[in-house]
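Enquirer: Requesting a structural model of the entry that follows:
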Amino acid sequence: MFADSKHVSIQLPSKDFHIVSYIFHERLTADCAWKSLRYIPTIPTNVANISFAHNNIRGIKNGIFRINHDLIYLDLSNNNISKLHQRSFQGLSKLETLIISNNSINHTAIPNNIFKPLVSLLQLAIKRNFNHPFSLHVSTLYIDISNNAFYVWQGPISNLTCLTYLDISNNFCSNVSTNFFEYGSNLTTLLIQNNLLGFVLPTDTNGEILAKLTKLKLLNLADNRIPSLPTTIFYSQTEIRMLNLSRNMLENEIFKIDHMTKLSYLDLSYNRLSTLCASFTRQLDILSNNVPNIAVNLLGNPIKCSCESIEFIKWYTSTNVHVLNNLHQECQSLQINFNSSKLMYGYLKKTCSSHTTTIVTVGSWLTIFAIVIIAGIAYRYRWKLRYAYYIVKGKHHGQIKPFEIDDDFLYDAFVSYADEDDTFVYTKFLKHLEDDRNIRCCVHKRDFLAGNDIATNITSAIHNSRRTVVIISHHFLESDWCLFEFNMAKMESIYARSKENIILLVFLEQISSKDLPLNILELIQSKSYIEYPNDEYGDVVFWDKLKETLSV
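Expert: Take a look at the predicted model:
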């Protein structure tokens, strides 16, 4: 085992007649591993290093090491130790390394001050032992409590101000108190990979959990199912050299790193990053001015050789940061062969430009098509839309009220006419119908409400009248407001009166069919109309017929 030193072997019979062998050299070392020991035998006082690994030792008696003041290294791993006593390590004042991993120690079987005699301890390894936290009263530099079941880390951990190395990986932890690392100000290496910290770190928006770890140089957060990290999660880590965030579920990288002026390696491999955002690449470029050999590992991320990644590829071609990624393999899988990243970017830039032109062209045509379709629909239903708008507006202002009974109208007829024909309306029409035949008429100059807009007044008047009398003349056909009144009456007939004919056309003069608008011509062909006569006998019949029609 030690070829360059003098070896002396002795045999000590144990209680169960197992053989214990010791090998001596300048610093006496005893190898008692794999000897099927059930208890710890008495160890000579001049032994400095001893291993009892891979035995069947069940406990450590009080004072068993009380005479071994020179012991520096003690390995008790892979036994069946289930209980520790108050003075189990008494006398080991010079012990620097204690390994008791892979035992069956219950957290309730650890006295509070059991490690107090180990004043020189530098390394403590107690992996794969516990399923609950316990108190550590020890001043040491190195602690390994990985592969246990500490699923909740409640702090603070006291008496560990000298600690520089802490491994609490593989512990299924999903909850960490904000003061857990409060006394870890001298910690330089923190290994907390393979836990479930993705349930707690995304909510630490102020970076309180890691705030006291100002001297940290290596931080391993791999395999923690982290979906995202807050911007200031690492704001205290100004001395960090290596940051491992691999094998998580990161889809973005909004956390700040430009204050890590000594960072040399950032591992983001095997996450869900499809690219690196511009703000993050700027931070990397800033860091590359302080650390010329800074490297970022992006292997295993879904970064594609496509237009979606072109800004990242552009940065990749010009940055001083050493980037590990699969881009060349990705491009080769697309049967694109490149000898350099610049050629790859040039090809994509050209391809994506044509894609952009195509997308813009197609998008423009689709927009124009949609506008034309919408405009066509709006034009086709323009009168319906305008009617609905003015009806709603009239109801809102109280000008239109719901009918309590079918015959609940303010007027028997709304008279639609051109201003040039008002002489006929006032001297003949209203006289014969209102004065002689008691028909209530609504005319705009007399009955419209002052202060309301004309369109609302028209719509309200039509809606509040049983019929609409349209006095057709050449002046009527030339008036936009007259045509508006006709179309509003038509909409009222269709949508408010269940297609009941409420329009009565009165031709004041002879008009050729070619001069009539199509919608009026359609109504003439399908509905009856009245022509104003030029003889005295016809005049009487005309007014009687008009009264009869409006009285129905």
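
Enquirer: can we go C-alpha only for contacts and neighbour counts from here?
Expert: Fine.

Enquirer: Buried residues in stretch 259-266, which are they?
Expert: Neighbour-count burial for stretch 259-266, counted by 16 or more other CA atoms under 10 Å, picks out 259-266.

Enquirer: Now go through those residues and say which are in strands.
Expert: Among those, the members falling in strands (DSSP state E) are 265-266.

Enquirer: Now the buried residues of stretch 259-266 in CSV, please, with extra columns for distance to residue 411.
Expert: Compiled in CSV, those are given as follows (distance: CA to CA, whole Å):
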residue, distance to residue 411
259, 82
260, 84
261, 87
262, 89
263, 87
264, 89
265, 88
266, 84
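
Enquirer: Out of the buried residues of stretch 259-266, which is nearest to residue 545?
Expert: For the buried residues of stretch 259-266, the closest approach to residue 545 (CA to CA) belongs to residue 259, at 95.5 Å.

Enquirer: Pretty sure the closest one sits against residue 241.
Expert: No: applying CA atoms under 8 Å, one finds residue 259 not in contact with residue 241, separated by 11.8 Å.

Enquirer: what are the ranges of the strands in the stretch 301-450 of the chain?
Expert: Along the stretch 301-450 of the chain, counting by DSSP state E, counting those that start in this stretch, strands occupy 322-324, 411-416, 441-442.

Enquirer: Can you redo those strands as CSV, where the extra columns are distance to residue 387?
Expert: Listed next are these as CSV, based on distance: least, CA to CA, whole Å:
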stretch, distance to residue 387
strand 322-324, 66
strand 411-416, 16
strand 441-442, 19
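
Enquirer: Second input sequence below; structure requested for side-by-side comparison:
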Amino acid sequence: MSSKKLALYVCVAWMMAIIGSCFATTCPPDFGGRCICGQASYNGKERYLVNCTNTHFNDAAMLEKLPIQTEVVIFTGNNVTSMPWNVFGKMNDYPYLEVIDMTNNNIQEIKGKTYHHVKNVKTLILNHNQLNITGDKTHPRIFSNFVNLESLHLTNAFSESVDSKEYLVALEQIFVGSNLTKLAKVHLEQNEIWSIKNPNIFCTLPSLMDIQLGDNNMSDISFNVGCIHNLRFIDLRNNKIHSLSNNTLSKFEELPDQGLGVKLDLMGNPFICDCQIADLLNWLRTTKVDVLQKESYICYDGLPASNANEQLYNVHQIQCAFAPKQEYQGTTVLLGILLFLMTSLILIIGYMNFTSVRAGTIALWEKVVHRGQYTHILSKPEEQEVHV
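Expert: Okay, the predicted model is just below:
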């Protein structure tokens, strides 16, 4: 091959690469030139992406025109308060679509028919939105078309105007209505969750393995873990846990093989190292549950006061903070009883002497009245003399 022909082949190949690159980053006209479409690395793997990050869209109409080969949709940093019906259109099935990321779009409502043609999607990300799923705001089957969904991300996803206990009840109804049989991971971090009043919220997810509840306000594990047959990991980092109740500890011991193979993360909680933590300390030293980095947990406070800032795992001396209070309460109760007895005695004596007391009171009153009359007569002014 001559050098001229070789140079020509190289030139043609270079031009084709440039042309291919241009087409690879060009989306359909409906995207208005704001997004990037084409092959790119996503989580360490080459995928066909449609990337609309911080593109300031006020609606999601352009998503109806996704390229058929799309594998990952990144639609973040926009302002779409209500997701429309059939957000990906009515016609295409998108056989390669596996990831939908709709983080930070101020989404408040997802309609019952929003997500169609998503049967192959494995990951749905709705982090940092303002979802209201209570009342008539959301249909319980909003995720029913995600038949292969494995990972659901709802970090900081809900409106703070709604009590977390209420939207967790609604979320359980969505889990039931959507029949998410393959869902393995649920992310619920940063949602101002104080407690969970529906303990069976995760029981209808037969494939669930990982529950992420970090950066909330939970003081204990208030949901049923015994019904999660494939449980692998619970994240409770940076909550408000001072200790764990005996009821909670027994839940883990009742798991198959006493929780062997289950991981629990309690890092960053404000443990109070007084007598109330004795059962947790003993459990940490004996349990088969893999409590991650338990040797690094720190006492936020405690009794004796020297326990503060000590490593929880190394605390050996603990005192009870409530003994003085109990003694004070006992004294208060005793004084109350004595006061009651004295009052009762006075009332009984008064009742028994009621007749004599009444007679004496009447006599005293009559005496006062008569004395007043005499005083009135004696003080009557003299009649003036009339001279004729």
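
Enquirer: Please state their TM-score.
Expert: Overlay of the two chains. TM-score (TM-score structural alignment, normalised by the length of structure 2): 0.69; 326 aligned residues with a CA RMSD of 4.0 Å.

Enquirer: which one of the buried residues of stretch 259-266 of structure 1 is nearest residue 412 of structure 1?
Expert: Nearest to residue 412 of structure 1, judged by CA to CA, of the buried residues of stretch 259-266 of structure 1 is residue 259 at 84.2 Å.

Enquirer: so where does the residue nearest to the closest one when sequence neighbours are not counted fall, helix or strand?
Expert: Leaving aside its sequence neighbours, residue 259 of structure 1 sits nearest to residue 238 (CA to CA, 6 or more residues apart in numbering; 5.9 Å). Using DSSP states H and E, residue 238 of structure 1 maps to neither a helix nor a strand.

Enquirer: quick one: the nearest residue to residue 338 of structure 1 once chain neighbours are set aside from residue 44 of structure 1, how far?
Expert: Closest residue in space to residue 338 of structure 1, ignoring its immediate chain neighbours: residue 344 at 6.0 Å, by CA to CA, 6+ apart. Going from residue 344 of structure 1 to residue 44 of structure 1 by CA to CA, to the nearest Å gives 70 Å.

Enquirer: Compare those two (neighbour count), which wins?
Expert: residue 344 (21 against 14; other CA atoms under 10 Å).

Enquirer: Need the counterpart of residue 202 of structure 2 in structure 1.
Expert: Matched to structure 1 by TM-score structural alignment, residue 202 of structure 2 sits across from residue 234.

Enquirer: How about the contacts made by the nearest residue to its match once chain neighbours are set aside?
Expert: Spatial nearest neighbour of residue 234 of structure 1, chain neighbours left out: residue 207 (6.3 Å); criterion: CA to CA, 6+ apart. Applying CA atoms under 8 Å, 6 or more residues apart in numbering to residue 207 of structure 1 gives the contacts 230, 232-236.

Enquirer: Now, those residues that are in strands?
Expert: Judged by DSSP E, strands contain none of those.

Enquirer: Can you lay out those as JSON lines showing neighbour count?
Expert: What follows is the contacts of residue 207 of structure 1, written out as JSON lines (neighbours: other CA atoms under 10 Å):
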{"residue": "230", "neighbour count": "17"}
{"residue": "232", "neighbour count": "17"}
{"residue": "233", "neighbour count": "22"}
{"residue": "234", "neighbour count": "23"}
{"residue": "235", "neighbour count": "19"}
{"residue": "236", "neighbour count": "19"}
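
Enquirer: returning to what we had before: so the match of residue 202 of structure 2 touches residue 256, yeah?
Expert: Yes: if you go by CA under 8 Å, residue 234 of structure 1 and residue 256 touch, sitting 7.1 Å apart.

Enquirer: Distance of the nearest residue to residue 311 of structure 2 once chain neighbours are set aside relative to residue 313 of structure 2?
Expert: Among residues not flanking residue 311 of structure 2 along the chain, residue 298 sits closest, at 4.5 Å (CA to CA, 6+ apart). Using CA to CA, residue 298 of structure 2 is found at 8 Å from residue 313 of structure 2.

Enquirer: So which of those two has more stuff around it?
Expert: Ranked by neighbour count (other CA under 10 Å), residue 298 of structure 2 and residue 313 place residue 298 first, with 23 against 17.

Enquirer: contacting residues for that one?
Expert: Residue 298 of structure 2 neighbours (CA under 8 Å, 6+ apart): 268, 270-271, 308-312.

Enquirer: What subset of those residues is buried?
Expert: Using 16+ other CA under 10 Å, the buried ones in the contacts of residue 298 of structure 2 are 268, 270-271, 308, 310-312.

Enquirer: tell me which of those is nearest to residue 185 of structure 2?
Expert: Each of these was scored against residue 185 of structure 2 by CA to CA, and residue 268 proved nearest at 21.9 Å.

Enquirer: Map that closest one across to structure 1 for me.
Expert: Correspondence of residue 268 of structure 2 to structure 1, assessed by TM-score structural alignment: residue 300.

Enquirer: List the contacts of the aligned residue in structure 2 for residue 97 of structure 1.
Expert: Aligning on TM-score structural alignment places residue 97 of structure 1 opposite residue 49 in structure 2. For residue 49 of structure 2, the contact set (CA under 8 Å, 6+ apart) comprises 36-40, 70-74.
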